[in-house]
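1. Just a sequence and a predicted model for now, questions to come.
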Amino acid sequence: MFAPSLIQVASLTVGSYFIVALAAASSINNPFDVTPFTVNLSAEIPRLKSLVKNTRLPTKALYFVGADKGIELDVLRQLQTEWATTFDWETQQLEFNQLSHFTAVIEGQSVHFVHEKSGQPDAIPVILLHGWPGSFHEFLPVIKPLTQSANVGGKNVSYHVVVPSLPGFVFSSPPPLNWTVDDTARIFNTLMTEVLGYSTYAGSDVAYSLYSLFNATVRAAHLVFLPFVSPTAEEIAENNITLSVLQEVTEQRVTEFNAIGEGYLIEQSTKPNDIGLALYDSPVGQLAWLAGKIKLWSDPRAGTPPSVLNNTAILTSVSLYYLTDSFLSSVWIYAQNSLKTVYTKAPTDAPLLFTQYEYNVGLWPQEYVAKVGNLVSYTVHDFGGHFPGLDNPPALIGDIRELAQYFKA
């Protein structure tokens, strides 16, 4: 969640962020050394499989008390077995390479991004941003559908979709020390406007920074997470805010998360090298650390329709982190950033749309979201968690399509 994503929180959990970039025609300029990119990590798979297969786990679950104390041994053992035997990296890699990948050099940083264009002449550019422990992978179910034309409110809507990898994540190079989400927002604004030629677009955390800092170009945004600490149940009550039944579920979820779910946050915020180096060459160690968060932060019904967040998706996500040597650099996002405790309004009139997923690990009632932007739409979904691109792809597709109703160049 670094989000606290797109990422994710009073926690600094970071999960899924979305920035919607909206504009006119696009053209790729090469002063930024834009280069087509192919995902090809196959040579590393034999070693990965060997390490996974030969990693010893306890023979019995000592101190077994349930997932609230971390990933359960039987869950980890099942994932380990699948990773070493039936998991097919080549299938996942082939799916990645059905998309158009590129890299560009911006401010000395190599930025990886997917750029899928719609065939429609009036398509709207949109940028989708992930958080920790995510990647471009979590948007695979929504990219192609968003490029296709759909009738929304009597209007044909389609998108040119851009999905960059955050600095230090998978195929994007690690940023220098003291790099913040505002820095990431700046280079992503350059990506959208100067590299790809889109004149206007939008932003939580990284996305919110774009929305707030680049108000001339970011003209509409859809967020599922805010870079502001979630209000407590007591604060919500003190402000006489009435929650819906679904929001009450989320409130309980956030209360539990704040009580038992923030150990990783403290570790990664204060000692990123300890956990990053300890697990650097341990795929099963990274699996335990990452899969535990993915499972905890997603909808408990994950893997059942409409969710596609199954074991294969988890193993694919962790494989990307391990095979690209990006686990260590990814956790540094917590040491370099923190959630805001004081709510401030972005200096923009651009429309802001917000979606609260029932099982996300952050809750922002409508009254709180209105404090930070020009809120025009607030939606609550009864299925989904911190990774909506995998947790509930149809809902996320619908939310992003709704943006077109509010966008004005």
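-> The structure has been received and is ready for your questions. Numbers count the residues shown, from 1 in each chain.

2. CA atoms for contacts and neighbours, from now on please.
-> Noted.

3. contacts for stretch 366-385?
-> The contact list for stretch 366-385 (Cα atoms under 8 Å, 6 or more residues apart in numbering) reads 241, 246-247, 297-299, 302, 307, 343-361, 391-392, 395.

4. Drop anything exposed from those residues.
-> Among those, the ones that count as buried by 16 or more other Cα atoms under 10 Å are 246-247, 297-299, 302, 307, 346, 348, 350-361, 391-392, 395.

5. nearest residue to Thr193 other than its sequence neighbours?
-> In space, and not counting its chain neighbours, Thr193 is closest to Ser199: 5.5 Å by Cα to Cα, 6 or more residues apart in numbering.

6. Isn't that neighbour up against Thr217?
-> Yes: between Ser199 and Thr217 there is a contact at 6.2 Å, judged by Cα atoms under 8 Å.

7. what's the overlap in contacts for these two?
-> Listed as contacting both Ser199 and Thr217 by Cα under 8 Å, 6+ apart are Thr193.

8. a helix runs through Pro125, doesn't it?
-> No: assessed with DSSP: H, G, I helix; E, B strand; the rest coil, Pro125 is strand; it does not lie in a helix.

9. any idea how far it is from Arg219?
-> For Pro125, the distance to Arg219 equals 11 Å [Cα to Cα, to the nearest Å].

10. now, which of the contacts of stretch 366-385 lie within strands?
-> Residues of the contacts of stretch 366-385 located in strands (DSSP state E): 351-357.

11. Out of the residues you listed, the closest to Gly292 would be?
-> Using Cα to Cα, Tyr357 comes nearest to Gly292 of the ones in strands among the contacts of stretch 366-385, at 19.4 Å.

12. putting a second one here so we can go through both:
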Amino acid sequence: MAASQSDAEPRLAADAIRPFRAHVPQAALIDLRRRLAATRWPDRETVTDRSQGMQLAKLQALVRYWETGYDWRKAEAKLNASPQFLTNIDGLDIHFIHVRSPHPNAMPLIMTHGWPGSVFELLKVVGPLTDPTAHGGTAEDAFHLVLPSIPGFGFSDKPKSTGWNPDRVARAWDTLMKRLEYTRYLSQGGDWGAIISDAMGRQAPPGLLGIHVNRVERSTTIPPEVAKALKCGDPPPANLSAEEREVFEEARAFLGKGFGFASIMGTRPQTIGYSLADSPAGLAAWFYDKFGDWVFTRGEPERAFTRDEMLDNISLYWLTNTGTSSARIYWETLASSPNMAGISIPAAVTIFPGEVYKPPKSWAARAYQNLVYYKRVDKGGHFAAWEEPDLFSAEVRAAFRSMR
């Protein structure tokens, strides 16, 4: 039962911003280790590669370390090293990190994580973006940084009813920035963060100056004849350039062999969610497989992240029991009719080579009608801020320089 509040105590306004610190009860950590120790493993895969999914030996090694060597309290300390807050928007408590720059003319920037990520994937860029002079940049490139957790992810509330699709999250993010008294600001994102930033760009609320994404949506950028060929299994259109043909073949491979996870979560998030909520080893397999698929070092996430970094993120999902609620954003998106109109406010795109879809500039311009910045870089993957924080930070600075 929740503690009652006497009439003598001050009552918080509905839109109050409350300080937050991460602290998971010790009992939850003991239960996690017990469950890890009791894991019932499947048989080993019958192939010598990743074609059947997460390989048994690799997952067993990660889970063994999770049980015996990993320290969640260090992860909490990483989060608590930055100011964290909660505020209620549209009936949900939204968790966010808010780090103000020491530079007085810094530009406010809201930056959104994706799936299977969290605010952990963005922590490495907090210093370079808020205090660029200490990281090889200039004061003119500084940002006041806001890193929210998407509803259903991490320490944000889980929606109890339907409707929390990217368009609704985008409106909530504008409310958050205005509540923080930022009347002019920018938005950045990858994965779902990019989709939410796109939604913000379409809504174009007063004060939003522009967006930057490091993941481009296929459905709004692929030419119709290319989309038709992919859907029907036809050869690529004859008029494609060599670059476009390469993008076509990569998209075909991903849709054929790498998109099953999204189909499951988009149609049966509750069904897969029972496993994600009950088995930490199952949750780790579901996420570890995607880390392997999407990092620049394909199939070798250990070359992109430390074990602790991967387990910080996986543990956050486990300890907040958000494996199921986070999966529902896929269902919500399929269940809604999102606005897919072109984006007319200034937009910037950085293409990282390990991303699963890398459209040429001409395709990206189909969605971003005021594309002021487009660059292809030579390293980094889907988790760009996590994998290559210095390069990512440099790209964010460059992308937004003309939008300030």
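-> Received it, and whenever you're ready, just let me know what you need. Source: prediction; values computed, not measured.

13. And the TM-score between these chains?
-> Scored by TM-score structural alignment, normalised by the length of structure 2, the superposition of the two chains gives a TM-score of 0.84; 373 aligned residues with a Cα RMSD of 2.8 Å.

14. quick one, helices of the stretch 1-150 of structure 2?
-> With DSSP state H, counting those that start in this stretch as the criterion, the stretch 1-150 of structure 2 has helices at 26-37, 56-68, 72-80, 126-130.

15. which of the ones you listed sits most buried?
-> Most buried of these, by mean neighbour count (mean count of other Cα atoms under 10 Å): helix 126-130, with a mean of 24.

16. In structure 1, what range does that helix match?
-> Per TM-score structural alignment, the counterpart of helix 126-130 of structure 2 in structure 1 is residues 143-147.

17. Kindly report the same for stretch 98-112 of structure 2.
-> Aligning stretch 98-112 of structure 2 against structure 1 (TM-score structural alignment) gives residues 115-129.

18. Show the end-to-end separation of the matching stretch, please.
-> The first and last residues of stretch 115-129 of structure 1 sit 13 Å apart, counting by Cα to Cα.

19. what about it, distance to the chain center?
-> Remark: stretch 115-129 of structure 1 is offset 19 Å from the chain centroid, using Cα atoms, centre = their mean, to the nearest Å.

20. quick one on the thing from earlier: could I get the helices of the stretch 1-150 of structure 2 as TSV with distance to Ala14 of structure 2?
-> Putting these into TSV (distance: least, Cα to Cα, whole Å) gives the following:
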stretch	distance to Ala14 of structure 2
helix 26-37	30
helix 56-68	39
helix 72-80	24
helix 126-130	29
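
21. In structure 2, what residue corresponds to Glu402 of structure 1?
-> Under the alignment (TM-score structural alignment), Glu402 of structure 1 maps onto Ala398 of structure 2.

22. Now for its match, which secondary structure element holds it?
-> Using DSSP states H and E, Ala398 of structure 2 maps to helix 389-400.

23. Mind listing what's buried along that helix?
-> 389-397, 399-400.

24. name the helices or strands packed onto it?
-> Where contact means 3 or more Cα pairs under 8 Å, 6 or more residues apart in numbering; DSSP states H and E, helix 389-400 of structure 2 is packed against helix 126-130, strand 208-213, strand 347-351, helix 384-387.

25. So which bit of structure 1 is the last one matched to?
-> Right, helix 384-387 of structure 2. Under TM-score structural alignment, helix 384-387 of structure 2 corresponds to residues 388-391 of structure 1.

26. what about the matching stretch, how far off from structure 2?
-> Compared with structure 2 after the fit, stretch 388-391 of structure 1 shows a mean deviation of 1.2 Å (mean Cα distance after the TM-score superposition for structure 1).

27. Run the chain-centre distance for that stretch.
-> 9 Å.

28. now stretch 221-240 of structure 2
-> Here the centre of stretch 221-240 of structure 2 is set off from its chain's centre by 28 Å, with Cα atoms, centre = their mean.
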